[in-house]
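Visitor: this one's sequence-less:
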C-alpha cells in the first residue's frame, strides 16, 4: 500500500480537516461548508492566461477559517498566496458564537504554536498548447485567418503575392496552382494563354447581344441608308474629282506627251528626207500640202526641224514640222527664188515647239535652210514682238514693219505670243547672206 503523503499528516494547515476530511463535516453546516470549499470551474482561467491573485475574501461572511479560504483561492499552476499571520489578519467575527469559537480554536492550533514562513515556489511558464482551431484563439489575441493546405505536403501554405502580367500575357491567371500555370505556359507558349482567353470571350460577347426585332432591324437599315442630299453630294464630288483628273491628264498630254510625239514624227520625217536626197531621188519644184522639202537649222537655239508645204495644223504644225506659206493670199516665194520673201510658221508651245525661243535671237544670228541642192544662209535683222494675226503684210515681198526698203531675198518666221496662247503673233525677219551648193559642203554656221 502506498504511504500517505507527508504533507497530509504534517501539514501546518490543519491536517485532513483542511482538505475536506472527516473533521470537516463536524458541526452545524459542515457539509455545506465543505461543498463551498471546492474549486469553482467557472472561475478557472483560460489556457495560457495568467491568473490574477484574488483577495482572500471568499467565505469570510460564512465564517470560514483561514486555511479554508486559502484552499478555496488556490489554483494549480499559480503561486500560492502567502498566508497571513494572525497579527496581520485578525479573524472576522462570525455570525454564530459556536462557529466563532470553533474557528478561534482551529486558528490558534494551526498558526500560533508553529508559524513558519512558507518557501517561495518558483514560477514555471506552462507549455504552449498547439493551436489547432483556426476559427478560435485565446482570449485577448486576434483570430488568425485560415490558411489553405498544400495538397502535396499537407501543410500550411502561405498564398503567393500576385505577379504582374508580362507584356502580351493575360492578366487573368490560369486555373489551378503554380504547377498548373507552369504547365499551361509550357504548353501554349508565352502568348498562347492570352490568345485562348480572348478567343474564349468572343462567343460569350456575341451571345450576349440580343437579337433585333423586325421593326428595329428596319429602322437600323433606314439609318444606314444614305439620304438624298448625301447621294447628291457624293455624285457632285465624284464629278469634280473626275473632272480634275481629266484636266490633269490633258495638261500632261499638252505639255509633255505632245512634245514627245511631235519630236518623234519630226525626226522621222527629216530622216526619210535625207535618205531620199542621198539616193538621188529628185522632187519636182512644186510640193503637195504636208510634203517635206527642206530642213531648218537655227544653231543658236539648237533647232533642227523639217519644212513641209502648207501651214495645216494637223498635217504639218502638230507633227512638229515648220510650215511654208505656199497657198492662198499669204503665198510666199521659195528660198531658191531670185527675189522674194520666204515665210515660215511654227508652234511656240507644245507639239514640238520649234519656235519656242525665237525671241532670243539677236541681229547677226544665222538661220540656215537646207535643201536637196543648196544651203541658204540668212542673218537675223529685226523682230516685231506683237502684231495681230490678221496682219499679213509682214509676208509681203518687202515686209511692212521690217527694216527692208527694196526687194531682196528675205525670210520671215511667225509664231504665237504670249506663250501658251494664240492671241497675237511674233515676227522675226532675216536677210540671205549666202547661197552655198551642197557640193561645197556645209556652211560655217553648221560646221562650228
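Guide: Structure received. Because the structure is a prediction, the values reported are computed rather than measured.
Visitor: hey, let's count contacts and neighbours off CA atoms from now on
Guide: Fine.
Visitor: Give me the helices and strands touching whatever helix or strand residue 33 lives in, please.
Guide: With elements taken from DSSP states H and E, the one containing residue 33 is helix 30-37. Under the contact criterion of 3 or more C-alpha pairs under 8 Å, 6 or more residues apart in numbering; DSSP states H and E, helix 30-37 touches helix 66-73.
Visitor: Below is an additional structure, to be compared with the one above:
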C-alpha cells in the first residue's frame, strides 16, 4: 500500500493595517522624495538647460552680426546712450538690472537696449560672446550676452568700456575670467573695426557697490590700491565671485592697444 502523504496546512495571517505613526512616516517619506525630485529638476534647469539655451542664442547672434557686417561693412554702428550718474548707483556686477555711473565718450545717438552690437573674444578662454547695451538680467545677461554698462565708453574710445556677464548659469560667459593674466589679449569687434585690449590689472574681490571700478578712470572705492589715476582707453570686465554666489565682485581691467601705423 502506498503511504499517505501528510499535507502541512498553510496558515495565512491577516495583514495588519498601518498605525497612525506608520502612515505619518510614510507620508513624510513620500513628501521628501517628491521635494528631492523637484529640487533636482530645478538644478538641472538652472545649471544645464539655461546654459544650453543661452549659449545657442549667443552663438546665433554672433553669426548674424558677423554675416551682416561682412555683407555691408559701411553702415554705422549704433552708439550707447550716455546717462548721468544717479544719486544712488546700482552695483557694478553681473547681476544688476539697471544703469551705472561713469558717463564718458560714448558717442551720439540712442541705441536699442538688449540688441547685440559688438563681439567680444578672449582667446585664452576660447570665449566668443555678443555684447549688448544695458545690464538688465532678463533682457541682456540671462540671454548669455555681455552687458555694456550704460554711461560708459564705447569700444575703442577714451574712457572705460565696462562690461558685465554671468559667471554661473544662463551661458555663464564670464565664468573663467579669473584665469586671465596680465598680458592676455581681448578683442572687441564692431561693424567698423576690431579693437584690441591687453589685460593689465585684476581685482580678485570687491564689494558689489564698488562703482569706482567702472568709472571713466577706474579705481576701486573700497580698495584704492587697485585702479588707475590717469585717463586712458580701458576695458573692464565684472562678474560675481565666488562661483554660485553674488556676495563679491571680480574685476579685470585691460587697456587699449594702439593700432599699428
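Guide: Perfect, thanks for sending it. This one's a predicted model, so the numbers in the text were calculated from it and none came from an experiment.
Visitor: residues in the second structure aligned with the helix holding residue 33 of the first structure?
Guide: Across the second structure, nothing matches helix 30-37 of the first structure (TM-score structural alignment).
Visitor: so that helix versus helix 66-73, what angle?
Guide: 40 degrees (axes from the mean of the first three to the mean of the last three C-alpha atoms, to 10 degrees).
Visitor: The second structure: matching residues for stretch 407-426 of the first structure?
Guide: Using TM-score structural alignment, stretch 407-426 of the first structure lines up with residues 231-250 of the second structure.
Visitor: Other residues contacting the matching stretch?
Guide: With contact meaning C-alpha atoms under 8 Å, 6 or more residues apart in numbering, stretch 231-250 of the second structure is reached by 92-95, 156-168, 174-175, 178, 197, 202-208, 213-214, 216-217, 251-256.
Visitor: List the contacts of the residue mapped onto residue 299 of the first structure from the second structure.
Guide: Aligned counterpart of residue 299 of the first structure in the second structure: residue 123 (TM-score structural alignment). By C-alpha under 8 Å, 6+ apart, the contact list for residue 123 of the second structure reads 185, 186.
Visitor: quick one: residue 123 of the second structure from residue 234 of the second structure, how far?
Guide: Look at residue 123 of the second structure and residue 234 of the second structure: by C-alpha to C-alpha, to the nearest Å, they are 18 Å apart.
Visitor: circling back to that earlier point, which positions within the helix holding residue 33 of the first structure qualify as buried?
Guide: 33, 34, 36, 37 (16 or more other C-alpha atoms under 10 Å).
Visitor: ok, the closest residue to the last one other than its chain neighbours - how many residues close by?
Guide: To tie it back to what came earlier, the one meant is residue 37 of the first structure. Leaving aside its sequence neighbours, residue 37 of the first structure sits nearest to residue 72 (C-alpha to C-alpha, 6 or more residues apart in numbering; 5.3 Å). Close neighbours of residue 72 of the first structure, defined as other C-alpha atoms under 10 Å, add up to 17.
Visitor: and for stretch 45-65 of the second structure, what span of the first structure is it aligned with?
Guide: So stretch 45-65 of the second structure sits over residues 253-273 in the first structure, by TM-score structural alignment.
Visitor: ok, and what's touching that stretch?
Guide: Residues contacting stretch 253-273 of the first structure (C-alpha under 8 Å, 6+ apart): 292-295, 305-306, 318-321, 349-353.
Visitor: Looking at the residues you listed, which is nearest residue 220 of the first structure?
Guide: residue 350 (56.7 Å; C-alpha to C-alpha).
Visitor: Checking my notes, that closest one in a strand, right?
Guide: No. If the criterion is DSSP: H, G, I helix; E, B strand; the rest coil, then residue 350 of the first structure is coil and not within a strand.
Visitor: So for the longest strand anywhere in the second structure, what gets flagged as buried?
Guide: If you go by DSSP state E, the second structure has its longest strand at strand 194-206. Neighbour-count burial for strand 194-206 of the second structure flags 194, 195, 196, 197, 198, 199, 200, 201, 202, 203, 205, 206 (criterion: 16+ other C-alpha under 10 Å).
Visitor: how close does it sit to the first structure?
Guide: Compared with the first structure after fitting, strand 194-206 of the second structure has a mean deviation of 0.6 Å; criterion: mean C-alpha distance after the TM-score superposition for the first structure.
Visitor: Okay, now stretch 239-253 of the second structure: how far is its last residue from its first?
Guide: Stretch 239-253 of the second structure end-to-end distance (C-alpha to C-alpha) = 12 Å.
Visitor: same check, this time on stretch 253-261 of the second structure
Guide: With C-alpha to C-alpha as the measure, the first residue of stretch 253-261 of the second structure is 25 Å from its last.
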